[in-house]
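A.B. asks: Okay, here's the prediction I keep looking at, along with the sequence it came from:
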Amino acid sequence: MLNLVIFGPPGAGKGTQSAKLIEKYQLVHVSTGDIFRAHIKGQTPLGQQVSQIIAEGNLVPDSITIAMLEEEVKKNPDAKGFIFDGFPRTVAQAESLDAFLEGINTSISVVIALDVNEDELKARIAKRKEISGRADDDADKLVKRIDEYFTKTIHVLPYYEAQGKLSKVNGIGDIDSIFKSLTDIIDNY
C-alpha cells in the first residue's frame, strides 16, 4: 500500500498535486480541509463546531481531526493507498497517524514537502480566493494560517526525516514540472 503525506503551507499546491497523484497512482485523497468543509456544508453538529473553530482562524483539535480521518480511511478498505493532505499538523498527530496505520497493517511510505516562499503563497491564495471564494482564504485568516504553518506545523518534518521518509520538492514552477519531481520520488518507493 502506498501512503503519502503531501506537506506544505496554505497555497503550496497540495490540492493541485494531490489530484494528479490520485489519478496516476489510483489513491484515495484524504484532505482534512475537504472533510471539514463537507461537515460545515452539511451543517452537521461537528460541522458547526468546526466552523466556529476555523472562523476564529484556529486549528481543529487533534481528537476531532483524527476521528474524522480514521473514519475516512475505514470507508475505503480496498484502497491501493492514501494521500494525506493537511494532516498531520503536529508531531502528536503524526504519532497518532502512525499508530492508526500500524493498527491496520500499513504505514506512511513517503512525506513530500512542497517548498514555497511566503510571497508566492500570498499571491496564489489571493488568486484562488478570486476563483473559488473559499472563506478560509480571507487575508487575515491567511496570515494566521501561514504563521501557524511556519511556527508550528513545520516542526513535523524532522519527525519524518528521522524515519527516513521525508523528501522536499521546490513548489514553485509549472504544475507539470513539480508533478514530475513528485513522481520521481514516489516511483522510488
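C.D. replies: That came in fine, so what should we check first?
A.B. asks: all contacts plus neighbour counts: C-alpha atoms, from now on.
C.D. replies: Fine.
A.B. asks: quick one, strands of the protein?
C.D. replies: For the chain, the strands defined by DSSP state E cover 2-7, 28-31, 81-85, 110-115, 166-170.
A.B. asks: same for the last one, what does it pack against?
C.D. replies: So the one you mean is strand 166-170. Contacting strand 166-170 under the criterion 3 or more CA pairs under 8 Å, 6 or more residues apart in numbering; DSSP states H and E are the following elements: strand 110-115, helix 175-186.
A.B. asks: Okay, angle between the last one and strand 2-7 too, please.
C.D. replies: It stands for helix 175-186. Between helix 175-186 and strand 2-7, the angle comes out at 130 degrees (axes from the mean of the first three to the mean of the last three CA atoms, to 10 degrees).
A.B. asks: Give me the distance from helix 175-186 to the chain's centre.
C.D. replies: 17 Å (CA atoms, centre = their mean, to the nearest Å).
A.B. asks: Most remote residue from the middle of the protein, which is it?
C.D. replies: Taking CA atoms, centre = their mean as the measure, the residue most remote from the mean C-alpha position of the chain is Pro45, 23.3 Å away.
A.B. asks: Would you map the helices across the chain?
C.D. replies: Under the criterion DSSP state H, helices of the chain are mapped to 14-25, 32-41, 45-55, 62-74, 91-103, 118-132, 139-151, 157-162, 175-186.
A.B. asks: want to try TSV for these, with distance to Ser109 as columns?
C.D. replies: Converted to TSV, the helices of the chain look like this (distance: least, CA to CA, whole Å):
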stretch	distance to Ser109
helix 14-25	13
helix 32-41	19
helix 45-55	29
helix 62-74	16
helix 91-103	11
helix 118-132	27
helix 139-151	22
helix 157-162	10
helix 175-186	9
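A.B. asks: Below is structure B, check it against A:
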Amino acid sequence: MRIVLVGPPGAGKGTQAAYLAKNLAIPHISTGDLFRANISQGTPLGQKAQEYMRAGQLVPDEVTIGMAKDRMEQPDAANGFLLDGFPRNLAQAESLDEILKADDLRLDAVLDLEVPEDEVVKRIAGRRICRRDSSHVFHVIYNAPKTEGVCDACGGELYQRDDDHEDTVRDRLEVYHTQTEPIIDYYKAQGLVVTISALGPVAEVTERAMAALDRANA
C-alpha cells in the first residue's frame, strides 16, 4: 500500500506511522528522517537543505520533493510506503501525484488522524523532557513523574521545550490549518481520504487505522 498520513501536531502521527508501517511491512518515510539522512550523508540535496537551514530560511519545496522522490525509489519501497510529514502543502501533493503517475502508480489511501484542537494543546503543552536524556518523556496529566520536575529514570531535571508552550502550539496549529489541511480536500476529491479519531490508547488507534485502511483497500 502507498499511504499518506496526515493530522495536526500532537495527533500521534509518528507513533502510529511506526506501528502501521510494521503491520503493513512497508517503510515509514518521515520528513524529519529524510532531512537527517541526507544531511548526515552529505548528499547534494542535504547540502542544499543545510544551507537554507543555517540561514534560518525554510527549505524550498523542490528540495523536500527531491528527497522524498529519491527515498520512494529505494528497493524497500517497491511494494509501498507510508509517508509522514510529506506532502505538507498542495504544491507537494501535486508533485507527489506526478512522481507516482510517471511510474504508473497512485496512492491507495490518505489516513487523516482527527484530534480536537484543545486535546492537541493539552497533549503537547503538558509534555516534559529530561535534560539528561531527551528520550525520557513525561506528561503532567497522562504520564506524570513520581516527583514533579524530576525524571523517574535518571533523576534529571524535566523541562518544557520552547515549542511546547501553549502559544507556540496554537501557532503551529494555525500553520497546519493554513498549509496542510487543504491537501485533505485535495485528496477527498480523489476519494482517497479515510478519517479516524486519534483519541484513546495507542493500540486502539492503531486497530482503528488498520480497519479503516483495510476498508479503503477492499
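C.D. replies: Thanks, I have it. Because the structure is predicted, anything quoted here is derived from the model rather than measured.
A.B. asks: TM-score for this pair?
C.D. replies: Structural agreement between the overlaid chains, expressed as a TM-score with TM-score structural alignment, normalised by the length of the first structure, amounts to 0.84; 185 aligned residues with a CA RMSD of 2.7 Å.
A.B. asks: and the residue farthest from the centre of the first structure, what does it touch?
C.D. replies: With contacts defined as CA atoms under 8 Å, 6 or more residues apart in numbering, Pro45 of the first structure has no neighbours.
A.B. asks: Residue in the second structure paired with it?
C.D. replies: Pairing criterion TM-score structural alignment: the partner of Pro45 of the first structure within the second structure is identified as Gln47.
A.B. asks: still on that earlier bit, so which of the helices of the first structure gets nearest Lys80 of the first structure?
C.D. replies: When the helices of the first structure are ranked by distance to Lys80 of the first structure, counting by CA to CA, first place goes to helix 14-25 at 8.1 Å.
A.B. asks: buried ones in the closest one?
C.D. replies: Residues of helix 14-25 of the first structure classed as buried by neighbour count (16 or more other CA atoms under 10 Å): Lys14, Gly15, Gln17, Ser18, Leu21.
A.B. asks: swap in stretch 41-51 of the first structure?
C.D. replies: With the criterion 16+ other CA under 10 Å, stretch 41-51 of the first structure contains buried residues Gly47, Gln49, Val50, Ser51.
A.B. asks: Also stretch 170-177 of the first structure?
C.D. replies: Residues of stretch 170-177 of the first structure classed as buried by neighbour count (16+ other CA under 10 Å): Gly171, Ile172.
A.B. asks: any residues touching that stretch, and which ones?
C.D. replies: With contacts defined as CA under 8 Å, 6+ apart, stretch 170-177 of the first structure is touched by Ala12, Gly13, Gln17, Leu114, Asp115, Val116, Ile178.
A.B. asks: so it matches what in the second structure?
C.D. replies: Alignment of stretch 170-177 of the first structure against the second structure: residues 197-204, by TM-score structural alignment.
A.B. asks: thinking again about what came up before, dump the helices and strands packed on strand 166-170 of the first structure into TSV; add distance to Ile154 of the first structure as well.
C.D. replies: Below are these laid out as TSV (distance: least, CA to CA, whole Å):
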stretch	distance to Ile154 of the first structure
strand 110-115	9
helix 175-186	19
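A.B. asks: and of these, who's closest to Ile131 of the first structure?
C.D. replies: Across those, the minimum distance to Ile131 of the first structure, taken as CA to CA, is reached by helix 175-186, at 17.6 Å.
A.B. asks: Who are the contact partners of the residue mapped onto Ile186 of the first structure from the second structure?
C.D. replies: When the structures are aligned by TM-score structural alignment, the residue of the second structure matched to Ile186 of the first structure is Leu213. Counting by CA under 8 Å, 6+ apart, Leu213 of the second structure touches Ala109, Leu111, Val194.
A.B. asks: which of these also appear as contacts in the first structure?
C.D. replies: Compared against the first structure with both residues aligned by TM-score structural alignment, their matches' CA atoms under 8 Å, the contacts of Leu213 of the second structure retain Ala109.
A.B. asks: hmm, which of the contacts of Leu213 of the second structure are the buried ones?
C.D. replies: Among those, those scoring as buried are Ala109, Leu111, Val194 (criterion: 16+ other CA under 10 Å).
A.B. asks: what would the buried residues of helix 14-25 of the first structure look like in CSV with distance to Phe36 of the first structure?
C.D. replies: Converted to CSV, those look like this (distance: CA to CA, whole Å):
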residue, distance to Phe36 of the first structure
Lys14, 16
Gly15, 15
Gln17, 20
Ser18, 17
Leu21, 22
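A.B. asks: of these, closest to Val143 of the first structure?
C.D. replies: For Val143 of the first structure, the nearest member of those is Lys14. The distance, counting by CA to CA, is 18.0 Å.
A.B. asks: Assess the claim that the closest one and Ile6 are in contact.
C.D. replies: Yes: using CA atoms under 8 Å as the test, Lys14 of the first structure is close enough to Ile6 to be in contact (6.0 Å).
A.B. asks: between these two, what contacts are shared?
C.D. replies: Among the neighbours of Lys14 of the first structure, those also in contact with Ile6 (CA under 8 Å, 6+ apart) are Asp85, Leu114.
A.B. asks: Could you measure from Asp136 of the first structure over to Ala79 of the first structure?
C.D. replies: Distance, Asp136 of the first structure to Ala79 of the first structure, by CA to CA, to the nearest Å: 30 Å.
A.B. asks: Neighbour count for the two, which is higher?
C.D. replies: Here Asp136 of the first structure and Ala79 are set side by side on neighbour count (other CA atoms under 10 Å), and the busier one is Asp136, at 17 against 14.
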